[in-house]
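>>> what's the 3D shape of this:
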Amino acid sequence: MTNTQYSVTGMTCGHCVASVREEVTKLAGVESVEVDLQSGLLSIASSRELSDDDVIAAVDEAGYEAAPL
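The predicted structure follows:
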């Protein structure tokens, strides 16, 4: 199991959190996704290594910006 974290900017509500979670969950190998609105922290547990580019693209698809921590 691999755990990775990203900072996400632009989220303002629960709908934002749900959108990010939905897009990141679509990535192959993702086991669980936690998004904290207050801190802007995205935590991903996956069965394989995820590329930063794939995660950033998924968050971008949801309408927000992400950066690896």
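>>> Please count neighbours and contacts with C-alpha atoms only from this point.
Will do.
>>> would residue 16 count as being in a strand?
No. Assessed with DSSP: H, G, I helix; E, B strand; the rest coil, residue 16 is helix; it does not lie in a strand.
>>> Can you report how many residues lie near it?
Using other Cα atoms under 10 Å, residue 16 is surrounded by 17 other residues.
>>> next up, for comparison:
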Amino acid sequence: MVKLRVEGMTCNHCVMAVKKALQRVPGVEKAEVSLERAEALVEGQADLEALLRAVEEEGYRAALAG
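Model (predicted):
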């Protein structure tokens, strides 16, 4: 599982946009996005760079959460 910090989400529409973007990345089995925690949990074998790029293409900032 990969945990991403996602910055810039302000509403549930943002959450759905990020979730859909992550689900389109090859190798993603499941994606859960939390507005309150400003994070996304992604299950599967997706490439990290592809995940980050998918979020950024939606207009948000993403980084691997430590």
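>>> The first structure: matching residues for the helix or strand that contains residue 21 of the second structure?
Using DSSP states H and E, residue 21 of the second structure falls within helix 12-23. Against the first structure, the aligned range for helix 12-23 of the second structure is residues 14-25 (TM-score structural alignment).
>>> can you give me the helices for the second structure?
For the second structure, applying DSSP state H gives helices covering 12-23, 48-57.
>>> what's the average distance of the first one to the first structure?
Which is helix 12-23 of the second structure. The superposed helix 12-23 of the second structure is, by mean Cα distance after the TM-score superposition for the first structure, a mean 0.4 Å from where its aligned residues fall in the first structure.
>>> for that helix, packing partners?
When contacts are defined as 3 or more Cα pairs under 8 Å, 6 or more residues apart in numbering; DSSP states H and E, helix 12-23 of the second structure sits against strand 28-34, helix 48-57.
>>> could I get those as TSV with mean neighbour count and distance to residue 41 of the second structure?
Below are these laid out as TSV (neighbours: other Cα atoms under 10 Å; distance: least, Cα to Cα, whole Å):
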stretch	mean neighbour count	distance to residue 41 of the second structure
strand 28-34	17	5
helix 48-57	17	11
